[in-house]
Each structure stands twice: as C-alpha cells, then as structure tokens.
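# One predicted model, sequence on top.
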Amino acid sequence: MKLLAFAASSSSKSINKQLAIYAASLVEGAEVEILDINDYEMPIFSQDREELLGQPELAQQFFAKLGEADGIIISFAEHNGSYTAAYKNLFDWTSRIDMKVFQNKPMVLLATSPGPGGAASVLAAASGSAPYFAADVKGSLSIPSFFDNFDMEQQTLRNPELKASLIAALAGLK
C-alpha cells in the first residue's frame, strides 16, 4: 500500500506534521511518502492568475501525488477556525485541475492544536466538504492539547484512548 501523508500547514515546526508522520507509522506494511506543502507554493489563486498562468506545474504534481497513492492521511492545522492559507491555496489551484481532487482515495483526516479545541473546527469543515471533492473518508480524529497528549521524545500518543481511536480510524485505510 502506498500511503501519502502530510500536514495542511506550512510551519517548519508543525505539530500536525508530527501527527501525520506518527499516524502513517501505525499503518503496518505501508510504503509511506511524507509531503511538505511548502514544496507546492504558488501565487495566491484567482481567476485572473489562472487565465494568465493556466494550471501551474506544482498543482499538477500535487494532483498526481494524490492519484498515485492508495491511501491519504492529512492532518489539518487551524488558523482562526479555518484552513491555513498555504493549504487552501494549494487546494484551490488543484481543484481547478479536477474537482475530484482526492480521486476517490480512502482517507483519514486528523487535526491537532496546543489548546483543548484540537483544531476541531477545521477538521469539521474538512470532513464535511471532503466527499464533494471525491474523498472516501474512512475516519477522522481531533487530538486536543497536543503537548499534553503526545510524547515529543518518544513521538507517540501517550493518551491510550486517543491512540485507540487513531488506530481505529486508520484501520479503514487497509
């Protein structure tokens, strides 16, 4: 199984990237590729820019990566209750190639934050809209208070209930 995992964050210190990497490591036998959305940075999307630029090569490459995967894990960072600007821009450009951005791939959607909300607002938005973009969402999970629930040294969830919930969500990818 080719598994693609990434954080919907451009932060070099992203806790969502740590969560995506950790989650991917729990999928036994998977060949994992970790993407960094910073590698797909493009001008801010607008119809005017699309008319001028067409479909940027980076958006095409990102779309191809999604298509090559057998499963996808995304962990969403939350900025002011919504997607990060970096992810939203990448998504907007990619959706212009094909509205079926996720190409019917099985997916697990995650989110975390340092606070007790666990980026639940952006996770709800992502989970609610994903089917419109051909995502086969097998599970979703918000991890609240990341630094209380994740052992940074061992790179593992220390909360047994959250770990069990994550494993259950990931089981849908097999």
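Yep, it's here.
# From here on, just use CA atoms for contacts and neighbour counts.
OK.
# measure K17 to A8 for me?
Going from K17 to A8 by Cα to Cα, to the nearest Å gives 8 Å.
# Residues that sit against both of these two, list them.
Counting by Cα atoms under 8 Å, 6 or more residues apart in numbering, the contacts common to K17 and A8 are S75.
# Quick check: S95 touching F102?
No. Between S95 and F102 there is no contact under Cα atoms under 8 Å: 9.3 Å.
# Look at these two and report which has more neighbours.
Neighbours were counted for S95 and for F102 using other Cα atoms under 10 Å; F102 has more, 24 against 16.
# M107 belongs to a helix?
No. Assessed by DSSP: H, G, I helix; E, B strand; the rest coil, M107 does not belong to a helix; its assignment is strand.
# That one: neighbour count?
If we define neighbours as other Cα under 10 Å, then M107 has 26 of them.
# dump the residue contacts of it.
Going by Cα under 8 Å, 6+ apart, M107 touches G71, I72, I73, I74, A135, D136, V137, K138, G139, L173.
# next, the one to line up against it:
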Amino acid sequence: MKLLAFAATNSSQSINKALVTYAAQLIDVDVEVLDLNDYEMPIYSSDRENESGIPQLAKDLFEKIGNADALAISFAEHNGSYTAAFKNVFDWISRFERSLYQNKPMVLLAASPEPGGAKNVLAAAVASTPHFAGEVKASLSIANFYDNFDMENGELTDLAIKQELQKVMKSLKAE
C-alpha cells in the first residue's frame, strides 16, 4: 500500500506536518510525505485560468494523488478554516477534476497548540471530502499539541492519544 501524506499548510514550522509525518509511520506501508510548498501556484481566479490555463503543478499533485492507494492529510486551522495555501491548491485542482481525491480512502487529522484542536477546519474537511470523491475512514483532532507531542523527537507523548492515532491510521488498511 502506498500512502500519500501531507499537511494542508505551507508553514515551515508546521505542527500538522509533524503530526502527519509521525502518523504515517504508525502503519507498515510505503509512505511519501509531500510539502505543500512544492505546489505553490498563483492565487486562483477565473481570469488567470482563462489567460494561462491550469498550472502544471496542479496536474502534478492530482497525478500524485492518483498514484497513491490512500491519503493522510493534517489540516492547520487559520481563522476557523483552511489555510490559504491549501485552499488555493484545492481550487486549482478542482477546476479540472471535481473528483480530486479519486475515491481514495483517507484519514483526516488536525492539530492546534490551542484547546480547540483545529476542530472547525477538521469538521469542514470531513463534511466536504465525500463531495470531492474522498472516502473518510477516520479523523482525529489533537488539541494542546505542544503538551502532547515532543517536537524534538517527533513523537506523541500522550499514550492515549497515540493509541487513538494508531487506531485511526489502521483504518486505512481495514478492508
């Protein structure tokens, strides 16, 4: 099984990238961790699309998704919603293919240093993913991230959260 994992943010210090990278290692599969910065494109507008077409980077990411057997995405929350970086990539891909997740089983995660745990963006992602041909197998929000994750060693320190995350990730292999 090939798992494509990424954080839905362009932050170089992303706790969501730390989380999804850690989570991907919890199951025995072939993992590719993407950096959304490698898919930076102009801000979507219909004028830009009409003038220049769809950027090759949008097509490249769509192909990466297609070549994976499953996806794990960890969402950063900006003002209660998706990051601008993720939304832009999402908008570009959905312009040429509404079924952008290509019927892949998915785990959706979110982390926040605050008590809310990025639950708003996670709820939005869980609700919208099926409309874009994604099969949400499980989701998990981790609040107070720095209290529960050792950034230096790249691992969860809270055993109960670790066990829940292992269960969430194993849902990708349960068929």
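Sure, I can see it. Note that the structure is predicted; figures quoted are calculated from it, not measured.
# can you give me the helices for structure 2?
Listed in chain order, the helices of structure 2 (DSSP state H) span residues 15-24, 46-52, 56-67, 84-96, 119-128, 145-148, 159-170.
# how big's the offset between the longest one and structure 1?
In other words, helix 84-96 of structure 2. With mean Cα distance after the TM-score superposition for structure 1, helix 84-96 of structure 2 departs from structure 1 by a mean of 0.5 Å once superposed.
# could you give the angle of that helix to helix 56-67?
If you take axes from the mean of the first three to the mean of the last three Cα atoms, to 10 degrees, helix 84-96 of structure 2 sits at 80 degrees to helix 56-67.
# follow-up on the earlier one: got a markdown table for the helices of structure 2, with distance to L4 of structure 2 too?
Shown next, in a markdown table, are the helices of structure 2 (distance: least, Cα to Cα, whole Å):
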| stretch | distance to L4 of structure 2 |
| --- | --- |
| helix 15-24 | 9 |
| helix 46-52 | 27 |
| helix 56-67 | 7 |
| helix 84-96 | 15 |
| helix 119-128 | 17 |
| helix 145-148 | 23 |
| helix 159-170 | 12 |
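# Mind telling me what F96 of structure 2 corresponds to in structure 1?
Under the alignment by TM-score structural alignment, F96 of structure 2 pairs with I97 in structure 1.
# Now do its match against A125 of structure 1, distance only.
Plainly put, I97 of structure 1 is 22 Å away from A125 of structure 1 if you go by Cα to Cα.
# I'd like the distance between the closest residue to the match of F96 of structure 2 other than its chain neighbours and Q103 of structure 1.
Once flanking residues are discounted, I97 of structure 1 sits nearest to Q55: 6.8 Å by Cα to Cα, 6 or more residues apart in numbering. According to Cα to Cα, Q55 of structure 1 and Q103 of structure 1 sit 18 Å apart.
# Among these two, which residue is more densely surrounded?
Counted by other Cα under 10 Å, Q55 of structure 1 and Q103 do not tie: Q103 has more neighbours, with 18 against 15.
# Surely that one is in contact with E68?
No. Applying Cα under 8 Å, one finds Q103 of structure 1 not in contact with E68, separated by 9.7 Å.
# Spatially central, which residue of structure 1 would that be?
I74 (1.8 Å; Cα atoms, centre = their mean).
# tell me the contacts of that residue?
I74 of structure 1 makes contact with A5, F6, A7, A8, A20, M107, V108, L109, L110 under the criterion Cα under 8 Å, 6+ apart.
# Also L173 of structure 1?
Each residue near L173 of structure 1 by Cα under 8 Å, 6+ apart is listed here: G71, P106, M107, V108, K138.
# ok, now with 7 Å
Neighbouring residues of L173 of structure 1 by Cα atoms under 7 Å, 6 or more residues apart in numbering: G71, P106, M107, K138.
# Not counting its neighbours along the chain, what's nearest A69 of structure 1?
In space, A69 of structure 1 is closest to K2, 5.2 Å off (Cα to Cα, 6+ apart).
# The nearest residue to G116 of structure 2 once chain neighbours are set aside and P105 of structure 2, how far apart?
When the adjacent residues along the chain are set aside, G116 of structure 2 lies closest to A143, with 5.8 Å between them (Cα to Cα, 6+ apart). Distance of A143 of structure 2 to P105 of structure 2, computed by Cα to Cα: 24 Å.
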